[in-house]
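In: I would like the atomic coordinates for the input below:
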Amino acid sequence: MTETTAPEATAPEDLRARAASALLASNRRRRRIRRWIAIGTLPLTLAALLFVGKVLSMYAFAHQSITAYVADDFAGSESAAHGQEFLNWFEPYKAPFNAGTALAGAEELSASRAKLEESLDLATGLEVCSVRINLGLVIERMGDAARADGDGTGAAALYGEALTVTSEMPPECDSDEAEEQSSDPDRDMQQSKEDLEGRLKQKQQQQTPPEEEQPQEESEPQPSEDKLDELKDKLEQGTQERDQQQGEDGGGSGTDKPW
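Out: So this is what the prediction gives:
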């Protein structure tokens, strides 16, 4: 009787081998899929990290700028404000606004005005309210400096520019929402605007020279009717006497003597 190998003995081992091979292949496919997903989502992940980092850094620089300004460290406040400029897509007006405010604290008024005007160009909506208030205050101080130097005409012109800046604030700046967005929560924006406009008008009037009154020419008194008659009689009498004198002399040279 010939010996044969029973098929039942090898079938389970083949099944286990095929199952293991399939599992390994499946695992390799999953790893490849995960790797490609990771590669594909890498830009999004980096963008998300950049976004979070930018938001955090923006708040950090803003807080540092405000803290330094309160401590009268105007150079530090300006430096922190410049840190807000890089890739500031969210509130681009804030970097020049904080820098301009810090420069005003350091009495660098011309540079401060330039930064605040840059901020005004970038501001939208209710953002312009705080910018216009600070810009008006800076130009007012420039007018005060010109007045202290004896330049009354230049001071009056600057006061007029500051008044224009504040008077062009949109009506929405009087709303509660604008107050909530104010850069100084302790400042009533509407009251600040009214006080500023009142001061500017008063200072502008003080620097405007009064119009010189033209001296009125004194009118010569007109002679009365009696005086005119008297002068007429004298003229006639003089003419008669002259004619008599010429007759006695036997004629003259032919020219009348001037009176």
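In: can we go C-alpha only for contacts and neighbour counts from here?
Out: OK.
In: how about the nearest residue to residue 155, chain neighbours excluded?
Out: Closest residue in space to residue 155, ignoring its immediate chain neighbours: residue 143 at 4.3 Å, by Cα to Cα, 6 or more residues apart in numbering.
In: what packs against the helix or strand hosting that neighbour?
Out: Using DSSP states H and E, residue 143 falls within helix 127-148. Applying 3 or more Cα pairs under 8 Å, 6 or more residues apart in numbering; DSSP states H and E, we find helix 127-148 packed against helix 94-105, helix 109-122, helix 152-167, helix 189-207.
In: before we move on, the earlier item: just give me the neighbour total for the residue nearest to residue 155.
Out: 27 (other Cα atoms under 10 Å).
In: now it: how far from residue 153?
Out: Computed as Cα to Cα, to the nearest Å, the residue 143 to residue 153 distance reads 10 Å.
In: and for residue 57?
Out: In terms of Cα to Cα, residue 57 sits 45 Å off from residue 153.
In: got the buried residues for stretch 154-168?
Out: Buried positions in stretch 154-168, judged by neighbour count with 16 or more other Cα atoms under 10 Å: 154, 155, 156, 157, 158, 159, 160, 161, 162, 163, 165, 166.
In: show me which helix runs longest in the chain.
Out: helix 11-70 (DSSP state H).
In: after it, next one along is what?
Out: According to DSSP H and E, the helix or strand after helix 11-70 is helix 74-83.
In: and this one, please, so the two structures can be compared:
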Amino acid sequence: MSTANPTQADAAAELLAVNRRRRSIRRWVAIATLPLTLAALLFVGKLLSMYAFAHESISSFVAGGYAESESAARGQDVLNWFEPFKAPYNIGTAMAGAEKLPEARAELEEALPLATGLDVCAVRINLSLVMERQGDAAQADGDAVAAAEFYGEALQMTVETPEECSSDDAQNQSPDPNRDMSDTLKDNQQRQQEKQQQSQQNPDQGEQPQEPDQSDPQDRPSQSDLDDIEDRLNQGAQDREDQQDGEGGGGGTDKPW
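Out: Presented below is the predicted three-dimensional model:
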């Protein structure tokens, strides 16, 4: 009966101990790096979901599905670490398309301080358009004073837009490449200024009651005269409607980006 060489036995025992130490080290390394691995997986998952929600939000908005666009944009708001302005920007833009103007304004105002660089351009443009639409709504309700205030806020938002937003780099980064950002800013400023001035010139429009007609019956216009005046008014209203349709509707206010 033979016995193992002491040297070989010692070597085998040392090798076994080394293997145990290596397994132990690998186990502790795996435990130590587990949080980093989970964080990396979470980050990748967030990126993929962010782009998926953003694509769905944009596609729904273009198709006129503003409720679906808003719902998808709210998916971006979960763990909103990467480009945090995009979630409230997309939510506000979708709400603006659905004419939820106060809610849209609140979301875009939340997005504005979160945006940096050229990302500020689109946020400012949409926020100014929402303010302008609020002015249109107030004007339609006969409140020229409130309308003038909204138009003033919209104009200030447009005027304070950085000059870089009229650059080629800003246009390349625009959410709507089919619309020139520089031309849009100029058109918005001119239109909002004109609306503000018109509202300030007619502060009591729609608020004054009509006085009783005390004229002599013989001095009153005939039925044919009234028909002629009505035809002219109808034609003027049709001309204004055609002009607004040519400008994109919404009371002559541009649509959000």
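In: comparing the helices and strands packed on helix 127-148 of the first structure, which comes out most buried?
Out: helix 94-105 (a mean of 26; mean count of other Cα atoms under 10 Å).
In: give the aligned range of it in the second structure.
Out: Aligning helix 94-105 of the first structure against the second structure (TM-score structural alignment) gives residues 86-97.
In: what sits up against the matching stretch?
Out: 54, 57, 61, 64, 66-67, 69-71, 73-74, 76-77, 80, 101, 103-108, 110-111, 123, 126, 130, 255-257 (Cα atoms under 8 Å, 6 or more residues apart in numbering).
In: whichever residue in the second structure pairs up with residue 172 of the first structure - how many residues pack around it?
Out: Counting by TM-score structural alignment, residue 172 of the first structure lines up with residue 164 in the second structure. Number of residues near residue 164 of the second structure (other Cα under 10 Å) recorded here: 15.
In: so the closest residue to residue 164 of the second structure other than its chain neighbours is in which element?
Out: Distances taken as Cα to Cα, 6+ apart put residue 170 closest to residue 164 of the second structure, at 6.8 Å, once the chain neighbours are dropped. Assigned by DSSP H and E, residue 170 of the second structure belongs to helix 168-172.
In: how about that helix: buried residues?
Out: 170, 171.
In: how big is the offset of it relative to the first structure?
Out: Its matched residues in the first structure lie on average 1.8 Å from helix 168-172 of the second structure after superposition (mean Cα distance after the TM-score superposition for the first structure).
In: packing partners for that helix?
Out: helix 181-201.
In: quick one: the helix it packs on aligns where in the first structure?
Out: So helix 181-201 of the second structure sits over residues 189-209 in the first structure, by TM-score structural alignment.
In: how about stretch 28-37 of the second structure?
Out: In the comparison with the first structure, stretch 28-37 of the second structure aligns to the range 36-45 (TM-score structural alignment).
In: what sits closest to the equivalent of residue 70 of the second structure over in the first structure if chain neighbours are left out?
Out: The alignment partner of residue 70 of the second structure in the first structure, by TM-score structural alignment, is residue 78. Among residues not flanking residue 78 of the first structure along the chain, residue 99 sits closest, at 4.7 Å (Cα to Cα, 6+ apart).
In: over to residue 74 of the first structure?
Out: Residue 74 of the first structure sits nearest to residue 102 (Cα to Cα, 6+ apart), 5.1 Å away.
In: what's the separation between that neighbour and residue 234 of the first structure?
Out: With Cα to Cα as the criterion, residue 102 of the first structure and residue 234 of the first structure are 89 Å apart.
In: next: residue 73 of the first structure.
Out: Relative to residue 234 of the first structure, and taking Cα to Cα, residue 73 of the first structure is found at 94 Å.
In: compare those two (neighbour count), which wins?
Out: It is residue 73, of residue 73 of the first structure and residue 234, that has more neighbours when counted by other Cα under 10 Å, with 16 against 12.
In: in which helix or strand would I find residue 245 of the first structure?
Out: Per DSSP H and E: helix 225-248 holds residue 245 of the first structure.
In: against the second structure, where does that helix fall?
Out: Going by TM-score structural alignment, helix 225-248 of the first structure sits over no part of the second structure.
In: pull out the buried residues from that helix.
Out: Buried, per 16+ other Cα under 10 Å, within helix 225-248 of the first structure: nothing.
In: and that helix, what does it pack onto?
Out: Partner elements for helix 225-248 of the first structure (3+ Cα pairs under 8 Å, 6+ apart): none found.
In: pull the distance from that helix to the chain's centre.
Out: On the basis of Cα atoms, centre = their mean, to the nearest Å, helix 225-248 of the first structure sits 83 Å off its chain's mean C-alpha point.
In: coming back round to it: ok, which of the helices and strands packed on helix 127-148 of the first structure comes nearest residue 226 of the first structure?
Out: Of all those, helix 189-207 sits nearest to residue 226 of the first structure, with 53.9 Å by Cα to Cα.
In: quick one: the closest one to helix 127-148, angle?
Out: With axes from the mean of the first three to the mean of the last three Cα atoms, to 10 degrees applied, the angle from helix 189-207 of the first structure to helix 127-148 works out at 30 degrees.
In: helix 189-207 of the first structure to helix 152-167, inter-axis angle?
Out: 160 degrees.
In: helix 189-207 of the first structure against the second structure, how far on average?
Out: Mean deviation for helix 189-207 of the first structure: 1.2 Å (mean Cα distance after the TM-score superposition for the first structure).
In: please apply the same query to stretch 29-36 of the first structure.
Out: Mean deviation for stretch 29-36 of the first structure: 0.8 Å (mean Cα distance after the TM-score superposition for the first structure).
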